[in-house]
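Novice: can't give you the sequence, but here's the structure:
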């Protein structure tokens, strides 16, 4: 085991308090940091908002050398560098948005040891000129963000990430590697570790649960009406709405703007200038909601997003959880809502059919689509379903739409037997649509051509529409009564659980949305608004997003504690020494003025 050289005698705890304003590490952070400081290649799997960035930023400030951060998203690079610089940490980035002079200045600063962290895109490492420059630097650590992109089994595979496994060993300084991701199944995690030479014992998984997120699946409602009503009820909160296509994103964005909401659109078809403006307006709180394509991704590192709405289901549970996880990064309560219709998955299948992926990767894509279908049709706890998908377990969350569903359980054993019997009589050779048509007594051309109208199960559910039967089949598949052995050719097969139902050995039940305000604080006080206004002034002057100054959670804690001097201000989570020196006096002045004018505030302060 090698211990890397350190430039300071400071400890990780010192760095945490000095630069970040926290007194305790979050679960898993200390173990990951210690492994990295001892030169051990490490895989960190932590939920969005779990504090992955600190796991390489703290070692970067302790190690004698440069930390290279590989990040796939230009916008996320800028956000992270802005935040680091505001905390007094020397950081920079190189990406395609810069001209050669800017790139040269950053490289010169790195060469002169004026940077501790340098963010780059993975494609940059494939350029021989950059690699030559890199060999002259003392790179002590390489952090690979969004590491699931390296695996062909992952939902967001990128060929430029795959090449990292052959490029990184070429770096002369032989830096330690830390790979970080929020979403990795057991298979994806194993793939990452093999490709990056990370020992199995060096995987640190802190858990996928997000206790502050309430998950909801909404079916059978007009999506546009729901979105309008929800955004109106939460117009003082920041939110992201995801769509599967540019056309849908534009339609929703136009609808919101016509309704008078501060909204904008973000997708790959827009010019770089428009994308940059819309993203910055959202980050700087000039917009309350942004509509984005989930295929393109945003990389938004905005801590106070209170809700995520998926107007269309994405193509995998991993993509959904990562996008949903952008809500509530500050730890306050937030919602992740999926507005589902069966057509959503038809769109995803169309994407898969028209993609240039090879057969192996297409198999993964179809499996991912089916995992999403199972999620929206389960009646178990939604967050528990997701966590189990990633190979862990948890108690029911008691906040998702399934946990809070107070509808009566209905016995559907006989109906289930009809469906399972039909699947068997069709010799388990056909898919959901044809099975539903047979049960509904459809005279569709293919049903008649195949002679399926002669089956004893033909028309035994004709009182129900084909779409209703298909939805019920999805529910039975999600509940493990039916399975799809080959998702690319989704023919229905009975499971052993389904066979028990046919034999009458068990029963099947099924349960046959109120919108409210989702503010992080039930009643945002006058003081909070004053602190937020001061934060906005600082942000505008420095051209950084407001949360870079202080998070909403930090402002709320100031409101609760009402610190009266620098020492008390340092006790507030999120207030480090650097930020105290830069902003402390002005924020204390606002707090002092408020206390002088408010008897209630004086009482709170006295009790503290």
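Specialist: Everything's here; your move. All values reported here derive from a predicted model rather than from experimental measurement.
Novice: C-alpha only now, for contacts and for neighbours.
Specialist: OK.
Novice: I'd like to know how far residue 356 sits from residue 329.
Specialist: As judged by CA to CA, to the nearest Å, residue 356 and residue 329 stand 35 Å apart.
Novice: neighbour count winner among the two?
Specialist: Taking residue 356 and residue 329 together and counting by other CA atoms under 10 Å, residue 329 has the greater number of neighbours (24 against 10).
Novice: need the contact list for the residue nearest in space to the middle of the chain.
Specialist: Compute the mean C-alpha point of the chain, and by CA atoms, centre = their mean the closest residue is residue 322, 2.1 Å away. Residues in contact with residue 322 (CA atoms under 8 Å, 6 or more residues apart in numbering) are 48, 182-183.
Novice: state the helix or strand in which it lies.
Specialist: Assigning secondary structure by DSSP states H and E places residue 322 in helix 317-324.
Novice: what's the longest helix in this protein?
Specialist: Ranked by number of residues, the top helix in the chain under DSSP state H is helix 577-597.
Novice: for that helix, what is the distance to the chain centroid?
Specialist: Centroid displacement of helix 577-597 relative to its chain, using CA atoms, centre = their mean, to the nearest Å, is 34 Å.
Novice: so what does it touch, helix or strand wise?
Specialist: Under the contact criterion of 3 or more CA pairs under 8 Å, 6 or more residues apart in numbering; DSSP states H and E, helix 577-597 touches helix 526-542, helix 566-570, helix 599-607.
Novice: take a look at this one as well, against the first:
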């Protein structure tokens, strides 16, 4: 018998209110919860921040027995268990961080029915011992989180997930719910097949995250651009900065620290202890900026990440969407910012060509990258492009860079022909290949040692592109690479004609390209109020900061992340509503019975003393 919630709390809506402190479900949550609570299987596609965890946590509390959650994220299980404990739910985890005695104690609680939820990694679950233990338990459900990991079409395939089909074979009467925030139609179909969930009911929510503002800029000293963004819009905010290499992570973190930001680096080259310590600081403290490779982030449950920035081009739209989705999980305004340049295209194409895997695998990687390049170079709404990639229709959002400051296109057919002709003549008349820099110098008629040594001034194309700046030519090359009209070949990134070059050279295809953005200079703005509190009045903002200081002290004493005490969204609601009694506080979203009992008096005293 589950030890919580209270015995009289039996319906999903009662659990939602009494345990988690919310008055109503969002989107498809209620349908999913009712279906799984009734014993049905479900495949759930829902965006990060859409409330996926409640879709299995509430049925696990409503149904008799223990809910088993399969997650690839051993490092984050402790935080998930802490968050449940804070609202009075009995939860534990079984993973390699536990000693034999600790694991034995968890298994004893599991067998005795003293747990509402238990978390474990897929490789733990499929062990013979674990399956035998589960066979002796009363099980409420199986929740398979990050279910896209089972699909080789997905961007984050994990071989350990392939063994999860055993759940249907060994426990056919126990309902299963598979959840993911990133699945194309191909990934959706494959995960359904591999998990043996053909009979499951499917719930596909809109992948739209309207609170996230998508912005993609051309690289012009990306670190300086990032610093301007943080100073102007995210002073003191928590955020994540993604870089492609370990070296870039270390250099960027050091550069931000020199500018006074609390920045940490995170990559696979650090020891396990270092990674755990830095992740804990990011989760537990306010205002920490984590600079990381994609080794960091899956399953990060920190709701108040106000920005996610990319200093290098992501390899796929799925990866980009999942990474940016770590911002604004609390529903408050957040920024997804990406700086993207010509070298990104060259480097990623080279990584694919030189990488391991079959030709089919490489074709898949190229298709992923081409879709990401298309998003970057789009002249239309970013959000429409992202949602279309996942098979969903949308109207222009009014909250991305292309909507707020519409880009201009220009007829670049002649410019492209000049560029392609230069590549042809270098190859045919000189038997030479060069990278973008030298080709741009030839087009602009700018002499250098290489052009002198190779007699490039004698070419008929010398200087025919002097009407465009270096930045404009780099934009042309970048976009032609994105459209496979030009290719980058070899270890040095020399340029060659791509599959689409012939039609352009023959005048059979007109090209409209995105006009390069003018270089941006620092606005000089520093320390602007965070997007979190932008809509609060002066007194409300002061109270919010007092509440954050109180929360930080509580979190420190309990040794848990601050958001486990209360997320920013709840503190903002308290600052706006200013409840003068514990009863009034009970009506604030996110304040459940357990937290009301624990923090009610202290919060009311803090609010009344601020009046």
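Specialist: Now that the structure is in, tell me what you want to look at. This one's a predicted model, so the numbers in the text were calculated from it and none came from an experiment.
Novice: dump the residue contacts of the residue nearest to residue 379 of the second structure when sequence neighbours are not counted.
Specialist: Nearest residue to residue 379 of the second structure in three dimensions, chain neighbours excluded: residue 407, at 6.0 Å (CA to CA, 6 or more residues apart in numbering). By CA under 8 Å, 6+ apart, the contact list for residue 407 of the second structure reads 379, 514-515.
Novice: in strands, which of these fall?
Specialist: Under the assignment DSSP state E, the contacts of residue 407 of the second structure contribute residue 514 to strands.
Novice: most surrounded residue in the contacts of residue 407 of the second structure?
Specialist: The most neighbours of any of the contacts of residue 407 of the second structure, using other CA under 10 Å, belong to residue 514, which has 20 neighbours.
Novice: surely that residue touches residue 379?
Specialist: Yes. Using CA atoms under 8 Å as the test, residue 514 of the second structure is close enough to residue 379 to be in contact (6.5 Å).
Novice: what do the two both touch?
Specialist: In terms of CA under 8 Å, 6+ apart, residue 514 of the second structure and residue 379 are both contacted by the residues 407-409.
Novice: secondary structure and distance to residue 486 of the second structure added to the residues you listed, as JSON lines?
Specialist: Formatted as JSON lines, these follow (DSSP: H, G, I helix; E, B strand; the rest coil; distance: CA to CA, whole Å):
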{"residue": "407", "secondary structure": "coil", "distance to residue 486 of the second structure": "23"}
{"residue": "408", "secondary structure": "coil", "distance to residue 486 of the second structure": "22"}
{"residue": "409", "secondary structure": "strand", "distance to residue 486 of the second structure": "19"}
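Novice: I'd like those as JSON lines, with distance to residue 250 of the second structure appended.
Specialist: As requested, those are arranged in JSON lines below (distance: CA to CA, whole Å):
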{"residue": "407", "distance to residue 250 of the second structure": "34"}
{"residue": "408", "distance to residue 250 of the second structure": "36"}
{"residue": "409", "distance to residue 250 of the second structure": "37"}
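Novice: wait, which of those is closest to residue 79 of the second structure?
Specialist: residue 407 (42.7 Å; CA to CA).
Novice: please enumerate the helices of the stretch 301-450 of the second structure.
Specialist: Secondary structure of the stretch 301-450 of the second structure, counting by DSSP state H, counting those that start in this stretch: helices at 317-324, 342-354, 359-377, 382-389, 401-404, 413-429, 436-444, 449-453.
Novice: report the mean deviation for the fifth one after fitting onto the first structure.
Specialist: On the superposed models, the aligned residues of the first structure are on average 1.6 Å from helix 401-404 of the second structure, with distances taken as mean CA distance after the TM-score superposition for the first structure.
Novice: got it, and the longest one?
Specialist: Helix 359-377 of the second structure differs from its equivalent in the first structure by a mean of 2.2 Å after superposition (mean CA distance after the TM-score superposition for the first structure).
Novice: buried set for that helix?
Specialist: By neighbour count with 16 or more other CA atoms under 10 Å, helix 359-377 of the second structure contains the buried residues 362, 365-366, 368-373, 375-377.
Novice: could you do the last one as well?
Specialist: Of the residues in helix 449-453 of the second structure, those buried under the neighbour-count criterion (16+ other CA under 10 Å) are residue 451.
Novice: can you check the shortest one too?
Specialist: Across helix 401-404 of the second structure, burial judged by 16+ other CA under 10 Å covers 401-403.
Novice: and what of the second one?
Specialist: Residues of helix 342-354 of the second structure classed as buried by neighbour count (16+ other CA under 10 Å): 342-350, 352-353.
Novice: what does the fourth one give?
Specialist: Buried residues in helix 382-389 of the second structure, counted by 16+ other CA under 10 Å: 382-387, 389.
Novice: what sits closest to residue 558 of the first structure if chain neighbours are left out?
Specialist: Setting aside the residues directly before and after it, residue 558 of the first structure is nearest to residue 572 in space (CA to CA, 6+ apart), at 6.8 Å.
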